[in-house]
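Novice: Give me the fold of what follows.
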Amino acid sequence: MSLSLTPAARDALQAWLSHLAALDGAARNTVTAYRTDVVGFLSFLAQHWGAAPGTAALAAITQADLRAWMAAERGRGVGARSLARALSSVRSFYRWLSDREGFDATVVLGARSPRFKRPLPRPLAEDAARAMIGMVEDQAREPWTAARDVAVLTLLWGCGLRISEALGLTGADAPLPPVLRILGKGGRERIVPVLPAARDAVAEYLRLCPHPAAHGAPLFRGVRGGALNARQVARAMELARMSLGLPATATPHALRHSFATHLLAAGGDLRSIQELLGHASLSTTQAYTAVDSTRLMEVYAAAHPRA
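Specialist: Below you'll find the model as predicted:
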């Protein structure tokens, strides 16, 4: 770690990151993002104070110090959303550090986050989702890779899985059961029903796949037999959306958005959709109500005779 810190502060930072990974169950990418945010903050303090920050100096931080950091971040072009995320990471570090060192962290914990408008999810319409899956199948070079890509996209749309969750399935999950136990973000476990269409799609892929579905091996394989990469799935969808004239938002994650939006349109309740998606907060799931309302108003404006 090249950051200039006192040994005590360096040990504290590493202990906090280990705590996130081991006790809070944070995913590796999440821990990396937290580390990047907090290291950036500490690097600013080292320059701002003209000395390597130690735990005593961190405990004595002032509102002026915090405002100077936020101003510097804005000055180098960091947007409100990214700055709010960085502040959240810093708060998490300070919450842990203040509990360990026994100081009052109100200055940091009470800091107001920059306001920003959260972008609405961009799902695919039902016919577009079906067309996407059909096009991905048609453009594949081999029957087994066509069946594989169809199976993956069907799981994203039919079960609301993240691409990492779908590609994390192993031979032990085959044949797919009526319900899957998925370990998602933050170590949160959820039970996801598997539609017959998804089970059939995976069964067809397994029938054609030249690589055996070994118990501990990845369920979805690349051409050479290794684990299928998420970038390969995204690339297949890129080619398909260009052929179909769909927007750049037609990504693997958009199929997960489509799962939630189509459930909501069919009368699903938010709490159930929250559980199926594995969202930690209901407020995250509530974004889909705004999507549904927006689409309803668009249909109304286009179709009503007096619009």
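
Novice: only C-alpha atoms for contact and neighbour calcs from this point on.
Specialist: Noted.

Novice: got the residue ranges for the strands in this structure?
Specialist: Along the chain, counting by DSSP state E, strands occupy 179-183, 189-193.

Novice: Need those in a markdown table (columns: mean neighbour count and distance to residue 99).
Specialist: Formatted as a markdown table, these follow (neighbours: other CA atoms under 10 Å; distance: least, CA to CA, whole Å):
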| stretch | mean neighbour count | distance to residue 99 |
| --- | --- | --- |
| strand 179-183 | 14 | 29 |
| strand 189-193 | 15 | 28 |
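
Novice: structure for this one too, so we can compare:
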Amino acid sequence: MIQISAAAHHALETWLSHQKSLAGSAQNTLTAYHSDVLGFLAFMTEYKAEAQGLAALSKLSITDMRAWMARERSQDVSARSLARKLSAVKTFYRWLAAREGFEPTAVLATRSPKFQKKLPRPLDINAAKAMIDTVELQSQENWIALRDVAVVTLLYGCGLRISEALGLQGRDAPLPDVLRILGKGGKERIVPVIDAARDAVDTYLDACPYRQDADQPLFRGSRGGALSSRLIRKAMQQARMQLGLPATATPHAMRHSFATHLLAAGGDLRAIQELLGHASLSTTQAYTAVDTARLLDVYQKAHPKA
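Specialist: Down below sits the predicted model:
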């Protein structure tokens, strides 16, 4: 394995600590950052045939950046993945340049490869309800079946990410009228809890064989530990095969369905943005597949001069 310089390694670790403590980056994001930037630094060490200290790293050229991107593409890294890697490198370099006092123009000016963004596909209302009903049939143990129903109902009924639903603890039960959810980047949002979600969780808790301590996970695995998202994905995979639904019928699709169905029923786009925890409205527009005609219709009906 190629060894990067001690200075570069220290800079990387310091930056990751900064991202965790000050930027509030999630652990999955930090893991991806570490892998992406470490790979970049290792390539530059190999490409330059010598350890790259901070002085050398501050002098990278457009040619160096193109060489790295060419290597990545030659190893069948997709345009989407390369764009993510480049974004991580740029974020690291912005921080490093401010810290060391150099101009990171070559790195920041590097163009990201173009790719077609894939939108998650929502289920229609009947399919979403059928998914919840069919998930219950995937386990022979009653309390596990009720557990899976409760999780999937939270995804669809409250628009939670799978990690957010599984992050709930015993102290969160019984579910209140609204939940305070700590989402991506440590951003907190308020999410109303519908009766169906509260009832599903209560039914699961009544059947669960494990005591619900305040600081223990709300959703338990068969042996009492924290429930793995893999098990929910597996249950949904089995259910969608029985229902003849596409492979896109995943836990994340239930969250997407929540937003899409709210919008179709006349929900306010800004309110949906808050419920989903998106930092920008443009993210919500893409996420809910808002088309121009829909936005124009809302505009025509709502604008005072229309």
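
Novice: Structural similarity score between the chains, please.
Specialist: For this chain pair, the superposition-based TM-score is 0.92 by TM-score structural alignment, normalised by the length of structure 2; 294 aligned residues with a CA RMSD of 1.6 Å.

Novice: what's the closest of the strands of structure 1 to residue 135 of structure 1?
Specialist: Across those, residue 135 of structure 1 has its closest neighbour in strand 189-193 (25.7 Å, CA to CA).

Novice: With structure 2 overlaid, report how far that closest one is off on average.
Specialist: Here the mean offset of strand 189-193 of structure 1 against structure 2 after fitting is 0.6 Å, by mean CA distance after the TM-score superposition for structure 1.

Novice: for that strand, the distance to its chain's centre please.
Specialist: Here strand 189-193 of structure 1 is found 17 Å from its chain centre; the criterion is CA atoms, centre = their mean, to the nearest Å.

Novice: Please apply the same query to stretch 233-246 of structure 2.
Specialist: Chain-centre distance of stretch 233-246 of structure 2: 21 Å, with CA atoms, centre = their mean.

Novice: now stretch 132-143 of structure 1
Specialist: In terms of CA atoms, centre = their mean, the centre of stretch 132-143 of structure 1 is set 26 Å apart from its chain centre.

Novice: now swap in stretch 46-66 of structure 2 and tell me
Specialist: The answer for stretch 46-66 of structure 2 is 32 Å, by CA atoms, centre = their mean.

Novice: ok, now which ones touch the closest residue to residue 179 of structure 2 other than its chain neighbours?
Specialist: The spatially closest residue to residue 179 of structure 2, leaving aside those adjacent along the chain, is residue 191, at 5.1 Å (CA to CA, 6 or more residues apart in numbering). Contact analysis of residue 191 of structure 2 by CA atoms under 8 Å, 6 or more residues apart in numbering lists 158, 178, 179, 180, 181, 275.

Novice: residues contacting the fourth one?
Specialist: Same thing as residue 180 of structure 2. Residues counted as contacts of residue 180 of structure 2 (CA under 8 Å, 6+ apart) are 188, 189, 190, 191.

Novice: One more: the second one?
Specialist: For residue 178 of structure 2, the set of contacting residues under the criterion of CA under 8 Å, 6+ apart consists of 190, 191, 192, 193.

Novice: And it, how far from residue 205 of structure 2?
Specialist: To residue 205 of structure 2, residue 178 of structure 2 is 19 Å away according to CA to CA, to the nearest Å.

Novice: One more: residue 284 of structure 2?
Specialist: 33 Å.

Novice: Repeat that for residue 168 of structure 2.
Specialist: Distance of residue 168 of structure 2 to residue 205 of structure 2, computed by CA to CA: 13 Å.

Novice: Next: residue 175 of structure 2.
Specialist: With CA to CA as the criterion, residue 175 of structure 2 and residue 205 of structure 2 are 11 Å apart.

Novice: okay, the two: which has more neighbours?
Specialist: residue 205 (22 against 18; other CA atoms under 10 Å).

Novice: list the contacts for the alignment partner in structure 1 of the more buried one?
Specialist: Under the alignment (TM-score structural alignment), residue 205 of structure 2 pairs with residue 206 of structure 1. Contacts here follow CA under 8 Å, 6+ apart; on that basis residue 206 of structure 1 touches residue 213.

Novice: which of the contacts of residue 191 of structure 2 lies closest to residue 41 of structure 2?
Specialist: Using CA to CA, residue 181 comes nearest to residue 41 of structure 2 of the contacts of residue 191 of structure 2, at 36.0 Å.

Novice: got the contact list for that closest one?
Specialist: Contacts for residue 181 of structure 2 (CA under 8 Å, 6+ apart) come out as 164, 188, 189, 190, 191.

Novice: and with 10 Å instead?
Specialist: 160-161, 164-165, 167-168, 187-191, 275, 277 (CA atoms under 10 Å, 6 or more residues apart in numbering).

Novice: distance of it from residue 58 of structure 2?
Specialist: Applying CA to CA, the value for residue 181 of structure 2 to residue 58 of structure 2 is 40 Å.

Novice: about what we covered before: switch the strands of structure 1 over to CSV; also include distance to residue 210 of structure 1.
Specialist: Formatted as CSV, the strands of structure 1 follow (distance: least, CA to CA, whole Å):
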stretch, distance to residue 210 of structure 1
strand 179-183, 24
strand 189-193, 28
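
Novice: Residue 77 of structure 1: which of the ones you listed is closest?
Specialist: Here strand 179-183 is closest among the strands of structure 1 (CA to CA), at 35.8 Å.

Novice: just the angle between that closest one and strand 189-193, please?
Specialist: In terms of direction (axes from the mean of the first three to the mean of the last three CA atoms, to 10 degrees), strand 179-183 of structure 1 departs from strand 189-193 by 150 degrees.

Novice: What is the burial count for the equivalent of residue 193 of structure 2 over in structure 1?
Specialist: Aligned against structure 1 by TM-score structural alignment, residue 193 of structure 2 finds its counterpart in residue 194. As a burial measure, residue 194 of structure 1 scores 17 neighbours (other CA under 10 Å).

Novice: close enough to count as contact, residue 194 of structure 1 and residue 166?
Specialist: No: taking contacts as CA atoms under 10 Å, residue 194 of structure 1 lies outside contact range of residue 166: 12.0 Å.

Novice: residues bridging contact with these two, i.e. touching both?
Specialist: Common neighbours of residue 194 of structure 1 and residue 166 are listed as 155, 159, 160 (criterion: CA under 10 Å, 6+ apart).

Novice: between those residues, which is closest to residue 198 of structure 1?
Specialist: Distance to residue 198 of structure 1 across those (CA to CA) is lowest for residue 155, with 5.8 Å.
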